[in-house]
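Enquirer: Provided below are the primary sequence and the corresponding predicted coordinates.
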Amino acid sequence: MVNVASEAGNFFQTDAEIQKQKEKEAKYNYTEGDAIQLNTKALALLVTGKYAYIAESGFSAKRINLETNKVGKIFKGHQGPVTCLALSHGKQIVWTGSWDKTIKKWDAKTGECLATLEGHTDFVKSLIVVGDHVYSGSSDTTIRQWNMDTLECVKILKKKDNRTIECLAADTQFLYAGSSDRLISKWDRTTGECVATFDEHDTSVYCIRVWDDEMWTASADKTVRRWNTETGAVDTVLTHPDRVKSIAVAEPYVITGSSDDAIRVWDIASGKLISTIQGHFDEVGCLDVVGSTLYSASLDCSLRRWSLTSSALKEYNEKKLKKPVEETGTGLTEEEERELAELMDDSDDE
């Protein structure tokens, strides 16, 4: 039987939810990782040079100067959370996608909205710039290909099933799309044909990174997998204690961000966990790497940076070992906890 709290302030919360809340409160900080506090939750991150571009749940995106930690420009105009972003034209143009079903084109220097692209009928979840085109993935189950100059939608890619497109990636010839049905589809960008489907994950695929003939994918099934893009073979599986939301590759490491608030650094060659970075106190959904510096953005409303040097990775592990271990058992299965959470969400909507 599910245990539900009866204390005022904790009505309709399971023991597991209360315990998790206590754990987050204990981890609360805006100091670890040279944290920059944001106004709202970070949903996407792109770091280039001295700037970090962040898409936020507060209906806007912003550019932060990493040398001063100051916000230099705010891109405001969407009518819903901004979920994704991309740069083009020598970093002079910013593209953003939103829950308001639109894509906006911005002047990076002035912050002016230059155009609004309409066509999707549900949330825009992912954007990627390839050549002269912007590709957008949506909860409406389609991928749209937009000409960046004419702003016309020149092609619509759609799988046979009706599931949300969660993420996009590309190499020199192909587009890769991860969806909520656990599948990754490989599209020929010239013909618009789906030429292969990768099926090893158990549920939603949240992030894809492609380098040469390798593809790294992160999933709600608590794993990260490395695929050969030609054969579809998986040669590496990295197992996590919770959903994996983000990936960055900085050889010899692959770095993962998870719903358990942790960042993990893995050795690519051996598949072994090298270091665990703790500092965030909510889901780590955004990662990017510049040189030997890792940038992470989270639902805890922060942007943080971490050194990836050998000495720093060792220090993260030593710091983790010094932290006291807390009891987290609740007697509930994970499935029971999620079922109750869904019931509570439903009751809130009524």
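Expert: Structure received.
Enquirer: going by C-alpha atoms from here, please, whenever you check contacts or count neighbours.
Expert: OK.
Enquirer: contacting residues around Pro152?
Expert: Just so we're on the same page, residue 152 is Glu rather than Pro. Contacts of Glu152 were listed using CA atoms under 8 Å, 6 or more residues apart in numbering, and they are Trp146.
Enquirer: against Trp106, how distant is it?
Expert: 16 Å (CA to CA, to the nearest Å).
Enquirer: buried sites along the helix ranked longest in the chain?
Expert: The helix spanning the most residues in the chain, taking DSSP state H as the definition, is helix 334-349. Going by neighbour count (16 or more other CA atoms under 10 Å), the buried part of helix 334-349 is 337, 340-341.
Enquirer: and it, what does it pack against?
Expert: Judged by 3 or more CA pairs under 8 Å, 6 or more residues apart in numbering; DSSP states H and E, helix 334-349 is in contact with no other helix or strand.
Enquirer: can I get the buried residues of helix 334-349 in CSV with distance to Phe11?
Expert: CSV is the format used below for the buried residues of helix 334-349 (distance: CA to CA, whole Å):
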residue, distance to Phe11
Glu337, 15
Leu340, 13
Ala341, 12
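Enquirer: let me know the closest of these to Pro324.
Expert: Glu337 (25.0 Å; CA to CA).
Enquirer: does that closest one touch Thr14 like I think?
Expert: Yes: counting by CA atoms under 8 Å, Thr14 is a contact partner of Glu337 at 7.2 Å.
Enquirer: now do the contacts for Ile18.
Expert: Asn10 are the contacts of Ile18 under CA under 8 Å, 6+ apart.
Enquirer: for Ile268, same thing?
Expert: 251-254.
Enquirer: quick one: Ala196 from Asp235, how far?
Expert: Applying CA to CA to Ala196 and Asp235 gives a distance of 18 Å.
Enquirer: more neighbours, these two?
Expert: Ala196 (16 against 10; other CA atoms under 10 Å).
Enquirer: list the contacts of that one.
Expert: Counted by CA under 8 Å, 6+ apart, Ala196 has contacts 185-187.
Enquirer: can you rerun that using 7 Å?
Expert: Shown in contact with Ala196 (CA atoms under 7 Å, 6 or more residues apart in numbering): 185-186.
Enquirer: likewise Ser204?
Expert: Ser204 sits in contact with 179-182, 219-220, where contact means CA under 7 Å, 6+ apart.
Enquirer: and the helices in the stretch 1-150 of the chain, which stretches?
Expert: 15-27 (DSSP state H, counting those that start in this stretch).
Enquirer: also this one, for the comparison:
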Amino acid sequence: MQSSDPEHFFETDAAQEKRQRRAAKAGNKYGNPISLKSKLLAALPDPRSPAAAVLVAEAAGAVRLVRLDDPDDTKTAYRGPTTPVCCLAVGGPNSGTLFAGCWDKTIWSWDLASRAPGRRYVGGHTDFVKAVVCARAGGKDLLISGGADKKIVVWDLVSGARLHTLQDSVVNMLSVQDLAVDHASSTPDEVSLISASSDPHIRRWKIRLDGWEQVVEAPPDAPGTDRRTILEHETTVYKLVLDLDGDEADLWTSSGDGTAKCLSRLRNFACEDTFHHGDHVRAVAVTDQWVITAGRDEDIKFWDRASGKLYCSLQGHYDEVTELVLLRGPSGSGERVCSVSIDGTVRTWPLEKAGLDAAVREQEKPVKEAGEEAGANGLLSAEEEAELAALMEDDE
């Protein structure tokens, strides 16, 4: 009989320790977890209920609607793919179509309301589709996808025709990780697109119906030289977020170098602020008050946007966090942030300080109780261990 139990195979000490730690952590209820049966690779707000529901991309090959205030209602799903769904977008006429990029090298679509399958976009990529966004130029709705094949493909959203394939012919572009439409720089006839990839270079593109070009410009601090890319990270850039739609919208990024950064539009997308999360930072979300980061280390970190200082770090997930989604009701009411993870859970976290403080106290309580129990058993608490260490240093 064959077995998939990792305990039946050779494991390094580090792998065994990680597995045991995650197993011990799996039962926690922090962030009001909604548990699904598959690894979760991406998410976005449901435009019909942006404060209370998210659409999540499952490794099992479906897109699932999760109503965050009704954790038992997770049966609504958009089905068709038989391989993992990597990325999601909503767009088209009246923003009524859901798009999903998949491991099968194609993009699937459904009517958002009826869940009826729509057009399938095939033949553009030769590897996983890892990013997809919707845009509009020259009176046409466009779908733009990025793949592990190092290509960005522009599609006519309605007909499914391939219009352009974008590639950097000078600076080698690796697997595309994320795409963002820069509305502040776009016009009715031209889409301004920003791309991130497994190399540290962030690229900018101009896309029209009749052609495209990569943005090449002279940086203000080095006149006479050309800059083909924005180079502020040391390795893979996973996420691109534009925090506003206005002319001053800054670009926020997260990277495998362990940082999230604010790239200032007024400084030609030079780095303005750096947040040292640690380990791979897979996701970043931004509000007027907070910069929120998450990734491989499983924690959700809240940074004070004004001071740049870490406000708190919240535990809950027991595997890599893949996406952060801001949930906003009418006029910004009911704001929360939602996180999804390889661990198969969807969790929500408050954004107001009082709620964050309460979450921190909730997570500190078991640690405090464990310390008190250890003291009652004649063992030293963490504070006592620290005092003893200080005394021993004084004696040396």
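Expert: Happy to help now that I have it. What you are looking at is a predicted structure, and each value in this text was computed from that prediction instead of being measured.
Enquirer: got TSV for the contacts of Ser204 of structure 1, with secondary structure, distance to Phe123 of structure 1 and neighbour count too?
Expert: TSV is the format used below for the contacts of Ser204 of structure 1 (DSSP: H, G, I helix; E, B strand; the rest coil; distance: CA to CA, whole Å; neighbours: other CA atoms under 10 Å):
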residue	secondary structure	distance to Phe123 of structure 1	neighbour count
Ser179	strand	13	25
Ser180	coil	14	21
Asp181	coil	17	18
Arg182	coil	19	20
Ser219	strand	20	26
Ala220	coil	19	21
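Enquirer: so what's the residue count around Cys134 of structure 2?
Expert: 21.
Enquirer: distance of the equivalent of it over in structure 1 relative to Asp100 of structure 1?
Expert: Using TM-score structural alignment, the partner of Cys134 of structure 2 in structure 1 is Val129. From Val129 of structure 1 across to Asp100 of structure 1, the span is 20 Å (CA to CA).
Enquirer: just Ile36 of structure 1 next, same as before
Expert: In terms of CA to CA, Ile36 of structure 1 sits 27 Å off from Asp100 of structure 1.
Enquirer: the aligned residue in structure 2 for Ile208 of structure 1 - how many residues pack around it?
Expert: Aligned counterpart of Ile208 of structure 1 in structure 2: Leu240 (TM-score structural alignment). Counted with other CA under 10 Å, the neighbours of Leu240 of structure 2 add up to 25.
Enquirer: same question for Gln278 of structure 1.
Expert: Gln278 of structure 1 - counted by other CA under 10 Å - has 18 other residues nearby.
Enquirer: contacting residues around the residue nearest the centre of structure 1?
Expert: For structure 1, Gly285 is the residue whose C-alpha lies nearest the centre (CA atoms, centre = their mean; 3.8 Å). Shown in contact with Gly285 of structure 1 (CA under 7 Å, 6+ apart): 43, 245-246, 257-258, 297-298.
Enquirer: so which of those persist in structure 2?
Expert: On the basis of both residues aligned by TM-score structural alignment, their matches' CA atoms under 7 Å, what survives of the contacts of Gly285 of structure 1 in structure 2 is 43, 245-246, 258, 297-298.
Enquirer: out of the contacts of Ile268 of structure 1, which are buried?
Expert: 253-254.
Enquirer: so of the contacts of Ile268 of structure 1, which ones are in helices?
Expert: Among those, no member falls in helices (DSSP H).
Enquirer: wait, which of the contacts of Ile268 of structure 1 is closest to Arg63 of structure 1?
Expert: Val254 (25.8 Å).
Enquirer: the closest one maps to what in structure 2?
Expert: In structure 2, Val254 of structure 1 lands on Val291 (TM-score structural alignment).
Enquirer: my read is that that match contacts Trp303, right?
Expert: Yes: counting by CA atoms under 7 Å, Trp303 is a contact partner of Val291 of structure 2 at 5.0 Å.
Enquirer: helix or strand: which one has Ala218 of structure 1?
Expert: Applying DSSP states H and E as the criterion places Ala218 of structure 1 in strand 214-219.
Enquirer: in that strand, what counts as buried?
Expert: Residues of strand 214-219 of structure 1 classed as buried by neighbour count (16+ other CA under 10 Å): 215-219.
Enquirer: distance from the chain centre to stretch 290-300 of structure 2, please.
Expert: The chain centroid and the centroid of stretch 290-300 of structure 2 are separated by 10 Å under CA atoms, centre = their mean, to the nearest Å.
Enquirer: need the max-distance pair from the kept ones among the contacts of Gly285 of structure 1.
Expert: So, those by CA to CA: farthest apart are Leu43 and Ser258, at 13.4 Å.
Enquirer: of those two, who's got more company?
Expert: Ser258 (27 against 24).
Enquirer: quick one: the residue nearest to the more buried one when sequence neighbours are not counted from Leu66 of structure 1, how far?
Expert: Spatial nearest neighbour of Ser258 of structure 1, excluding adjacent residues (CA to CA, 6 or more residues apart in numbering): Val244 at 4.4 Å. Val244 of structure 1 is 26 Å from Leu66 of structure 1, where distance means CA to CA.
Enquirer: who's more crowded, those two?
Expert: Val244 (29 against 17).
Enquirer: trace the more buried one over to structure 2, please.
Expert: So Val244 of structure 1 corresponds to Val281, using TM-score structural alignment.
Enquirer: what sits against that match?
Expert: Contacts for Val281 of structure 2 (CA under 7 Å, 6+ apart) come out as 254-256, 258-260, 293-296.
Enquirer: can you tell me how far the alignment partner in structure 2 of Gly279 of structure 1 sits from Leu68 of structure 2?
Expert: Correspondence of Gly279 of structure 1 to structure 2, assessed by TM-score structural alignment: Gly316. Using CA to CA, we find Gly316 of structure 2 at a distance of 16 Å from Leu68 of structure 2.
Enquirer: and Asp299 of structure 2, by the same measure?
Expert: The value you get for Asp299 of structure 2 to Leu68 of structure 2, if CA to CA is used, is 20 Å.
Enquirer: kindly report the same for Leu142 of structure 2.
Expert: 31 Å.
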